[in-house]
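> Sequence and predicted model, in that order:
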Amino acid sequence: MAETLSDWDLRRLVTVIEDGRRDDPNRAMPWAVLDGLLDLIHCDAVGFTEFDVPHKVFLTEQFLEGHERSLALDNDQETDHPYWRFHHDFLPCSYAERTGDLRRIVLHSDFYSPAELHNTPFFAEVWGGHGPTHRMVATLPAAPGRTRRILLDRDSGPDFSERDRLVVQLLRPHLYEVYLDAQRRLNGVPRLSDRELQVLQLAAQGRSNADIARELFISVSTVRKHMEHIFDRTGARSRAAAAALVVPHLNVGNLG
């Protein structure tokens, strides 16, 4: 039987999204989102992380445990950290990288029993034998070579349920939009329409107006009009300047 959500669950989903959009932006996920997730899904900790895998840099590590908040940004390169040695062989950690599937909400128990989990090198070397017994992972789109995740941890008790997984699955694309909106507000990035963003992203790749028109099934004159609006809203005088202002904050991938 397919899992369903209660009216309370659905109302809380909307509240998490709305609170996140109203919260003061920071360089990670708005804290209201983590507060809302902790209220919506029973867990000991909820976090948001972003790693630069090729360069072995922990860019963002944001966690909420009870009422305790922690946020570490732009940590120095730690090439000898055990995470980089063991993360690829730890199946729930590397699932999205290995498969390209960003949509699936992954549980530790999808891959390991509790005994198997505690016997993995990752559990012993990265977490020092004291990691969460249960973890749920939602992967968000990120720039190439980066991983961006929402993490929910339980140190003991029952595993996350299919109801919990469904909640995070439904929230996932909206949390990504909340994150992007927070970064735009934080960095003063002008708000463009979806079509204008598509045009600017293609222009940032060096596409001509004719190329963009073919890609988006619109006329060349429509592309020119979109570019005029983009220049007006960004104050930029060239495609390169507009792209430098807007595109780095998007990191748009396939939400699915």
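Good, I have the coordinates. Numbers count the residues shown, from 1 in each chain.

> contacts and neighbour counts: CA atoms only from here.
Fine.

> in the longest helix belonging to the chain, what counts as buried?
Residue-count comparison of every helix in the chain, with assignments taken from DSSP state H, identifies helix 162-187 as the longest. Of the residues in helix 162-187, those scored as buried under the neighbour-count criterion (16 or more other C-alpha atoms under 10 Å) are 163-165, 167-169, 171-185.

> ditto for stretch 68-87
Buried-residue list, stretch 68-87, by 16+ other C-alpha under 10 Å: 83-84, 86-87.

> quick check, nearest of those residues to Ala2?
Relative to Ala2, the closest of the buried residues of stretch 68-87 is His87; by C-alpha to C-alpha it sits at 32.4 Å.

> putting a second one here so we can go through both:
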Amino acid sequence: MSRHSITESHLRAMLDVIDEARHDTTGEGPPLSLLQGLGRLVPCDLAEFCEVDLPTRRVLASQAVEYGGSYPEPDDEPWWRWKHQHPHCVDVERSHGHLGVAQLSDYMGVREFRNLALYSEYMRPFLTMVVVPLPTAPGRIRMYNLSRERAKPFTDRDLLTLQLLRPHLIDVYHTAARRRREPVRLTPRQLDILRAVANGLSTEAIARQFVISPSTVRKHLENTFHKLGVSSRIEALARVFPEPEPYGP
């Protein structure tokens, strides 16, 4: 892949997209203008951003811009049933988003993909797609996805464009996240226990560390969940430590 495939005018267009996104403070997630800009830079039929918490099956963010026509709202149940057939999602989940840009043809041919239940029950009519993963906490998927109905792969320039933009996409995401995050007021002990959870300690191990009973640990966590408006340890960690240190970008 040659850097000479990026012309000066295309590079200026890339910078304009990022600059527009940095000044766009509308919405709760990454600005929709960024998704629209990606669709202009890399021709596609559908441009999407999604963030999913896998243990709770919660869709934390979902955006889509249609270029190829009007597509029906997808049924998420087939995705949960067949997501193990989606090579991008599998790799993004395993790596916590620490991957480069990749397209479907890096994993399998069009004929093989057509034969998957994932395609017939969920992805159809899109035969070609490219994924830009963003780093996230364990148990989550966060990525941009551009899809085409036609089987022709994305070009080297398309892939290089997205790879060069990826650090900026990560930065824009974090800027938007900081902007919308409300202050979290936890007690020092609640924060200490959450840090222990982030380090992978069990309830019993946390109790030994702080010389308290396991039931007291659970009570602290219960009170923490209530304050944060969450129902699980993963959600609490994502709320207080959006990018746990070992998995940060």
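Yep, that arrived. Bear in mind that the values here come from a model prediction, so they are computed numbers and not experimental data.

> Would you pull the TM-score for this pair?
Counting by TM-score structural alignment, normalised by the length of structure 2, the TM-score of this superposition works out to 0.68. Behind it: 201 aligned residues with a C-alpha RMSD of 3.4 Å.

> returning to that earlier point: have a look at how far, on average, the longest helix of structure 1 is from structure 2.
Superposed on structure 2, helix 162-187 of structure 1 shows a mean distance of 1.4 Å to its aligned residues (mean C-alpha distance after the TM-score superposition for structure 1).

> now for that helix, which elements pack on it?
Using 3 or more C-alpha pairs under 8 Å, 6 or more residues apart in numbering; DSSP states H and E as the contact criterion, the elements in contact with helix 162-187 of structure 1 are helix 7-22, strand 134-140.

> Return the distance of it from the chain's centre.
Put simply, helix 162-187 of structure 1 sits 7 Å off its chain's centre (C-alpha atoms, centre = their mean, to the nearest Å).

> just stretch 70-90 of structure 1 next, same as before
Stretch 70-90 of structure 1 has its average C-alpha position 17 Å from the chain's average C-alpha position, going by C-alpha atoms, centre = their mean.

> for stretch 94-112 of structure 2, same thing?
Its chain's average C-alpha position is 15 Å from that of stretch 94-112 of structure 2, according to C-alpha atoms, centre = their mean.

> and if you look at stretch 62-73 of structure 2?
18 Å.

> One more: stretch 137-147 of structure 2?
Distance, centroid of stretch 137-147 of structure 2 to centroid of chain: 3 Å (C-alpha atoms, centre = their mean).

> Give me the buried positions along it.
Residues of stretch 137-147 of structure 2 classed as buried: 137-138, 140-147 (neighbour count, 16+ other C-alpha under 10 Å).

> give me every residue that touches the equivalent of Gly100 of structure 2 over in structure 1.
In structure 1, the residue paired with Gly100 of structure 2 is Arg104, using TM-score structural alignment. Each residue near Arg104 of structure 1 by C-alpha atoms under 8 Å, 6 or more residues apart in numbering is listed here: 138-139, 169.

> nearest to Thr49 of structure 1, of the residues you listed?
Nearest to Thr49 of structure 1 among the contacts of Arg104 of structure 1: Thr139, at 9.7 Å, using C-alpha to C-alpha.

> so who does the closest one touch?
Under the criterion of C-alpha under 8 Å, 6+ apart, the contact partners of Thr139 of structure 1 comprise 96, 102-105, 147-150.

> How about Gly36 of structure 1?
Taking C-alpha under 8 Å, 6+ apart as the criterion, Gly36 of structure 1 is in contact with 12, 15-16.

> Tell me the buried residues in the helix or strand hosting it?
Taking DSSP states H and E as the criterion, the element that holds Gly36 of structure 1 is helix 31-40. Within helix 31-40 of structure 1, the residues that count as buried by 16+ other C-alpha under 10 Å are 31-38, 40.

> got it, and stretch 237-249 of structure 2?
Neighbour-count burial for stretch 237-249 of structure 2, with 16+ other C-alpha under 10 Å as criterion, is recorded at 237-240, 242-244.

> do stretch 17-25 of structure 2 as well
When neighbours are counted by 16+ other C-alpha under 10 Å, the buried residues of stretch 17-25 of structure 2 are found to be 17-18, 21-22, 24-25.

> can you put those in TSV and add distance to Tyr122 of structure 2?
Formatted as TSV, these follow (distance: C-alpha to C-alpha, whole Å):
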residue	distance to Tyr122 of structure 2
Val17	30
Ile18	31
Ala21	30
Arg22	33
Asp24	32
Thr25	32
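
> For Glu97 of structure 1, the count of nearby residues, please.
The criterion is other C-alpha atoms under 10 Å. On that basis, Glu97 of structure 1 has 15 neighbouring residues.

> Report the mean deviation for the helix or strand containing it after fitting onto structure 2.
Glu97 of structure 1 is located in helix 91-99, with elements delineated by DSSP H and E. Between helix 91-99 of structure 1 and the aligned residues of structure 2, the post-superposition mean distance stands at 2.4 Å (mean C-alpha distance after the TM-score superposition for structure 1).

> Which SSE is immediately downstream of that helix?
Assignment by DSSP H and E places the next element after helix 91-99 of structure 1 at strand 106-107.

> Who are the packing partners of that next one?
Strand 106-107 of structure 1 is packed against strand 134-140, with contacts defined by 3+ C-alpha pairs under 8 Å, 6+ apart.

> State the next helix or strand along the chain beyond the strand it packs on.
strand 146-154.
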